[in-house]
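Trainee: Give me coordinates for this.
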Amino acid sequence: MNLPNKLTFSRILMIPLFIILMSVPFPWGSWDIGNAELPVAHFAAALIFIIAACTDWVDGYYARKYNLVTNLGKFMDPLADKLLVSAALILLIEIELAPAWVVIIIISREFAVTGLRLVAAGEGTVMAAGSMGKLKTATQMIAIAALLLHNFPFSYMNFPFGTIMLYLSLVFTIISGVDYFVKNWSIMRDSK
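Mentor: Below you'll find the model as predicted:
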């Protein structure tokens, strides 16, 4: 297994630790960050999330630079992103930092595109992430990190950066989903 694929698998392995930090009531207290409180456990979970998100960029960079792109990587990389983002968004609903309807649309798009990828794989085609999908992923990662940090450092200015980024990521999620289906409709139409 090459380095990019190892980084992808490490991202998947970080997800349970992230979930535990967000779900278990740790007695570590919280920090006052302007107009909000930032629980220490959420800060630790945000760090895990940010590290995991950075591995996404690093594995893609190394795969392209050293010609280490594999079908396993093309399949596992978007799957790792979807698992990480879905876990984070669902937990953000639980702590009331993300509206459920936004999360439902984002996760529904992920299921739909994954279904399209499975049909394409059945036809012998591996769909790599397109530029709109990458922009969608980047805005989702930024939004989630900001919300996990309870909008720090923007909380001192009372500026809802995390919420704005979440809605921006929703727009890119919808656009990229439509883009995938328009560009790959022939796979669905012609599947056996």
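
Trainee: From now on I want contacts and neighbour counts done on CA atoms only, so please keep to that.
Mentor: Will do.

Trainee: wait, what's in contact with Leu92?
Mentor: 98, 147-148 (C-alpha atoms under 8 Å, 6 or more residues apart in numbering).

Trainee: can you pick the most crowded of those?
Mentor: Leu148 (29 neighbours; other C-alpha atoms under 10 Å).

Trainee: Tell me how far that one lies from Leu84.
Mentor: 13 Å (C-alpha to C-alpha, to the nearest Å).

Trainee: same thing with Ala121?
Mentor: Ala121 is 22 Å from Leu84, by C-alpha to C-alpha.

Trainee: More neighbours: those two, which one.
Mentor: Leu84 (23 against 14).

Trainee: Need the contact partners of the helix or strand that Ser186 is a member of.
Mentor: Taking DSSP states H and E as the definition, Ser186 sits inside helix 185-190. If you take C-alpha under 8 Å, 6+ apart as the criterion, helix 185-190 is touched by 116, 119-120, 123.

Trainee: Could you also give me the structure for this second sequence? I'd like to compare it with the first:
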Amino acid sequence: MTLTIPTLLTLFRIVLIPVMVAVFYLPYGWTNIAAAGIFILGAVTDWADGWIARRYGMYSAFGAFLDPVADKLTVAFALLLVVERHDTPVMAMLAAVIIGREITISALREWMAQMGAHGLVKVAALGKLKTIVQMVAISCLLFEEDLLGLPVFRLGEWLLAVAAALTLWSGWDYLRAAWPTMRRKG
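Mentor: So this is what the prediction gives:
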């Protein structure tokens, strides 16, 4: 197996997860900003690995498998950190919706691939929008502090609610697209 630059970036994203968690729990006042920075670095490398793969044709089966795994792990761990620090029922519910949808759609994609209908559950524009809103929301929630008078955490809460709504909507689209195959091949 040859490791391409996009795959190396994806592996780097996975390595950033325990670093983000460790930094988050350090006993210093700046750790929220550092954890947000690490999360943002991961989001930028996610964009970069996709761009490089498309631009230079650096696709690999391993990279195609690993990229969504890295995305889901990063989002899940970041949301767990946010909920741990801000353990409200609303925050827990929003995180549960997002994490639950990611697990469900991953399982659906795997099952559809086994059915020979993987093309029906490809990432759509709505899913990309959901991802962007989700990444900005989580960055704001990890950052926590006001910035130039902007209530960053409050903005993150609202954006996470929007991301959860987009998550449900795009999840519904995936299920609706897969439904005919699910009914036929039960």
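
Trainee: re the thing from before, so which of the contacts of Leu92 of the first structure persist in the second structure?
Mentor: Using both residues aligned by TM-score structural alignment, their matches' C-alpha atoms under 8 Å, the second structure keeps these contacts from these: 147-148.

Trainee: would TSV of the contacts of Leu92 of the first structure with distance to Leu168 of the first structure and secondary structure be doable?
Mentor: Listed next are the contacts of Leu92 of the first structure as TSV, based on distance: C-alpha to C-alpha, whole Å; DSSP: H, G, I helix; E, B strand; the rest coil:
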residue	distance to Leu168 of the first structure	secondary structure
Ala98	13	coil
Leu147	13	helix
Leu148	17	helix
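
Trainee: Return the member of the contacts of Leu92 of the first structure nearest to Pro39 of the first structure.
Mentor: Leu148 (9.6 Å; C-alpha to C-alpha).

Trainee: which helix of the first structure spans the most residues?
Mentor: helix 40-65 (DSSP state H).

Trainee: Name the residues of that one that come out as buried.
Mentor: 40-50, 52-53, 55-57, 59-60, 62-63 (16 or more other C-alpha atoms under 10 Å).

Trainee: Show me what that helix is packed up against.
Mentor: Under the contact definition 3 or more C-alpha pairs under 8 Å, 6 or more residues apart in numbering; DSSP states H and E, helix 40-65 of the first structure sits against helix 3-23, helix 71-94, helix 131-148.

Trainee: Tell me which of those helices sits most buried.
Mentor: Of all those, helix 131-148 has the most neighbours on average by mean count of other C-alpha atoms under 10 Å, namely a mean of 21.

Trainee: Look up the average distance of it to its aligned counterpart in the second structure.
Mentor: Here helix 131-148 of the first structure, set against the second structure after superposition, deviates by a mean of 0.8 Å using mean C-alpha distance after the TM-score superposition for the first structure.

Trainee: what does that helix correspond to over in the second structure?
Mentor: Mapped onto the second structure using TM-score structural alignment, helix 131-148 of the first structure spans residues 125-142.

Trainee: Contacts for that stretch, please.
Mentor: 32-33, 35-37, 39-40, 43, 75, 78-79, 82, 152-153, 155-160, 162-163, 166-167, 170.

Trainee: change it to 6 Å
Mentor: Residues from elsewhere that reach stretch 125-142 of the second structure (C-alpha atoms under 6 Å, 6 or more residues apart in numbering): 32, 36, 152-153, 156, 159-160, 163, 166, 170.

Trainee: Just put those in JSON lines and tack on secondary structure and distance to Leu94 of the second structure.
Mentor: Formatted as JSON lines, the contacts of stretch 125-142 of the second structure follow (DSSP: H, G, I helix; E, B strand; the rest coil; distance: C-alpha to C-alpha, whole Å):
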{"residue": "Asn32", "secondary structure": "helix", "distance to Leu94 of the second structure": "20"}
{"residue": "Ala36", "secondary structure": "helix", "distance to Leu94 of the second structure": "19"}
{"residue": "Val152", "secondary structure": "helix", "distance to Leu94 of the second structure": "18"}
{"residue": "Phe153", "secondary structure": "helix", "distance to Leu94 of the second structure": "15"}
{"residue": "Gly156", "secondary structure": "helix", "distance to Leu94 of the second structure": "12"}
{"residue": "Leu159", "secondary structure": "helix", "distance to Leu94 of the second structure": "11"}
{"residue": "Leu160", "secondary structure": "helix", "distance to Leu94 of the second structure": "7"}
{"residue": "Ala163", "secondary structure": "helix", "distance to Leu94 of the second structure": "9"}
{"residue": "Leu166", "secondary structure": "helix", "distance to Leu94 of the second structure": "11"}
{"residue": "Ser170", "secondary structure": "helix", "distance to Leu94 of the second structure": "15"}
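
Trainee: from these, which single one is nearest Met58 of the second structure?
Mentor: Nearest to Met58 of the second structure among the contacts of stretch 125-142 of the second structure, with distances taken as C-alpha to C-alpha, is Ser170, at 27.5 Å.

Trainee: Tell me the counterpart of the closest one in the first structure.
Mentor: Under TM-score structural alignment, Ser170 of the second structure pairs with Ser176 in the first structure.

Trainee: how close does its match sit to Ser86 of the first structure?
Mentor: 17 Å.
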